[in-house]
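my questions concern the predicted model and sequence given below.
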Amino acid sequence: MPILAREASIYSGITIAEYYRDMGYNVAIMADSTSRWAEALREISGRLEEMPGEEGYPAYLASRLAEYYSRAGNIKTLGNDDREGSITVLSAISPPGGDFSEPVTRNTLRLAKVFWALDFNLAHRRHYPAINWFMSYSEYMSFLEDWFLRIDRDSQRLCSDARALLREEEELKEIVALIGADILGDKQRGVFEVAKMLKEYFLLQSAYHPVDVYCPIQKTYKMLRTLLKF
């Protein structure tokens, strides 16, 4: 794709999304990827002989990203108070070498409230979706807490316990790698077994399986509670 077309692509996409949002639709737009857009921006900036910023990107990279993401959200349309619309922006980032400290990733993380970190090691093990459960996060949990409590009053505790169990398993893996598995007691072996079931029976999913393709959230919490009680 030509450089100018790449640079204009996300603006064209968000403008079309705004058109349908103003008609009262809830629109989701996927930008794949903002890293390529930023590379085009860097090349255009270089040809214009502008002052480069970090890693050659223009100094206004952060403000351009902020302007783009600020166009997402809910609105009430002018001329009709009963008509509402929204835009949800999903952006893919392709950091070189998986370096999350590079400018595009770092500035995006400052703006985005939800982050799904794809893990190469999980994908290599055929664990899909290959979302790293330690690096991924959502800052909307406090806003959605009441809704989750209506679904299951123990929802927050179950999620916290599952994360704590997976983190404990990672710490035990480091000990086993240094000393060996023979020193583990029954409790530590139980942590390994439950963490394995949590990964294989709960986190591992297949979009082609009739059960995995859709699961009601009530069933999800019941499965999680059953695994943690094991």
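Structure's in. What do you need? It should be emphasised that the depicted structure is a prediction, and the values quoted were computed from it without experimental measurement.

only C-alpha atoms for contact and neighbour calcs from this point on.
Will do.

buried ones in the lengthiest strand in the chain, by neighbour count?
Longest strand in the chain by number of residues (criterion: DSSP state E): strand 84-92. Buried residues in strand 84-92, counting neighbours by 16 or more other Cα atoms under 10 Å, are found at 84-91.

how near is Gln156 to Tyr11?
As judged by Cα to Cα, to the nearest Å, Gln156 and Tyr11 stand 38 Å apart.

give me the contacts around the lengthiest helix in the chain.
For the chain, the helix with the greatest residue count under DSSP state H is helix 155-179. Outside helix 155-179, the residues within contact range by Cα atoms under 8 Å, 6 or more residues apart in numbering are 133-134, 148-149, 188, 191-192, 195, 221, 224-225, 228.

ok, the buried residues of strand 84-92 vs Ser138, which is closest?
When the buried residues of strand 84-92 are compared for distance to Ser138 (Cα to Cα), Leu90 wins out at 13.5 Å.

hold the first one in mind and look at this next one:
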Amino acid sequence: MSDLLMSLQGTINLATRNTASSPVRPNAFRHVGTADSCEMELSVETVTQNESYTGQRLQVGELTLGKSGTLNLTLKDWSIENIALALYGEKITVDAGIVTDEKLPESLVIGDRIKLAHPFVADVELKIADGTILVLGTDYEIESAHAGLIKLLTTMALTATVDYSYAKTESLGIFTRQPPERWFMLDGINTDRENEHVIVELFRVKFNPISNFSLLHNEGYGELPLTATVLADMSQNKDSSLGYFGSYVQKAK
């Protein structure tokens, strides 16, 4: 009999949960991209009982009070959807547009750097009240078109208004939605045995906010370390052999 060795890789997929169905089923799955690690930790809370008549206080019982689990993911794919999981955000799309006569803040001085209302700007022009268009490089500089940051170089620029266009953007706020719950599925393959596949599903995982959101990466690629609590899905059939948490499935030999 050969050893049953395992070296898993595979796609990690998340879906919103269709709570309108009974039992709850997953909606369309989204592949989260490259992941450096995926680990599940299961635990039970117990209370023990020792006897009191031999003088040795021997343990005679152990009662399970609860069962819980944790899912740990380290993602390398910085998609807006993955970042939304980490930040409890919701993706917002803003179409490209044009701004005219945007006012600058008051009490400015020469050398101040001002952020426009929109990022990813182009065709930036400053003009004063009589309609005179100021000179780029003399009256103002575009310090970062990506951030919409301009630097004011002359007195005329301090009271000017700004015309510009901006690109279509995707954004999300931080802590703007409730903790996201997802249906988790690993479509795994044992790289030691090409034809051996494993499917792991967790019916209900609730993601925690990211604890270390690294914004500068001096060495290597950035990571999104995510942790989720594995919760019981009480909508699943109580007589199901798969229980309330999830399943591990492989093809029968």
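All right, it came through fine. Not measured: the values here are computed from a predicted model.

TM-score of the superposition?
Comparison of the two superposed chains (TM-score structural alignment, normalised by the length of the first structure) gives a TM-score of 0.22, and 89 aligned residues with a Cα RMSD of 6.0 Å.

can you redo the buried residues of strand 84-92 of the first structure as a markdown table with distance to Val27 of the first structure?
As requested, the buried residues of strand 84-92 of the first structure are exported to a markdown table (distance: Cα to Cα, whole Å):
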| residue | distance to Val27 of the first structure |
| --- | --- |
| Glu84 | 11 |
| Gly85 | 8 |
| Ser86 | 6 |
| Ile87 | 5 |
| Thr88 | 6 |
| Val89 | 9 |
| Leu90 | 11 |
| Ser91 | 14 |
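
show me which of those is closest to Arg47 of the first structure.
Ser91 (26.3 Å).

setting aside sequence neighbours, what's the nearest residue to the closest one?
Ala31 (4.6 Å; Cα to Cα, 6 or more residues apart in numbering).

show me what contacts the one you found?
Counting by Cα under 8 Å, 6+ apart, Ala31 of the first structure touches 10, 89-92.

check Asp163 of the second structure too.
Asp163 of the second structure touches 98-102, 123-126, counting by Cα under 8 Å, 6+ apart.

and it, what element?
Using DSSP states H and E, Asp163 of the second structure falls within strand 161-166.

ok, Glu39 of the second structure next?
Short version: Glu39 of the second structure belongs to strand 35-50, going by DSSP H and E.

and if you look at Asn82 of the second structure?
Counting by DSSP H and E, Asn82 of the second structure is part of helix 80-87.

mind checking what helix or strand follows that helix in sequence?
Assigned by DSSP H and E, the successor of helix 80-87 of the second structure is strand 92-94.

buried ones in the helix or strand following that following strand?
Downstream of strand 92-94 of the second structure, the first helix or strand assigned by DSSP H and E is strand 97-103. Residues of strand 97-103 of the second structure classed as buried: none (neighbour count, 16+ other Cα under 10 Å).

ok, back up a step: dump the contacts of Asp163 of the second structure into CSV; add distance to Val198 of the second structure as well.
Putting the contacts of Asp163 of the second structure into CSV (distance: Cα to Cα, whole Å) gives the following:
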residue, distance to Val198 of the second structure
Ile98, 51
Val99, 53
Thr100, 57
Asp101, 60
Glu102, 57
Asp123, 54
Val124, 55
Glu125, 59
Leu126, 61
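
tell me the one of these nearest Asp187 of the second structure?
Relative to Asp187 of the second structure, the closest of the contacts of Asp163 of the second structure is Ile98; by Cα to Cα it sits at 45.2 Å.

isn't the closest one right next to Tyr166, touching?
Yes. With contact defined as Cα atoms under 8 Å, Ile98 of the second structure counts as touching Tyr166 (6.3 Å).
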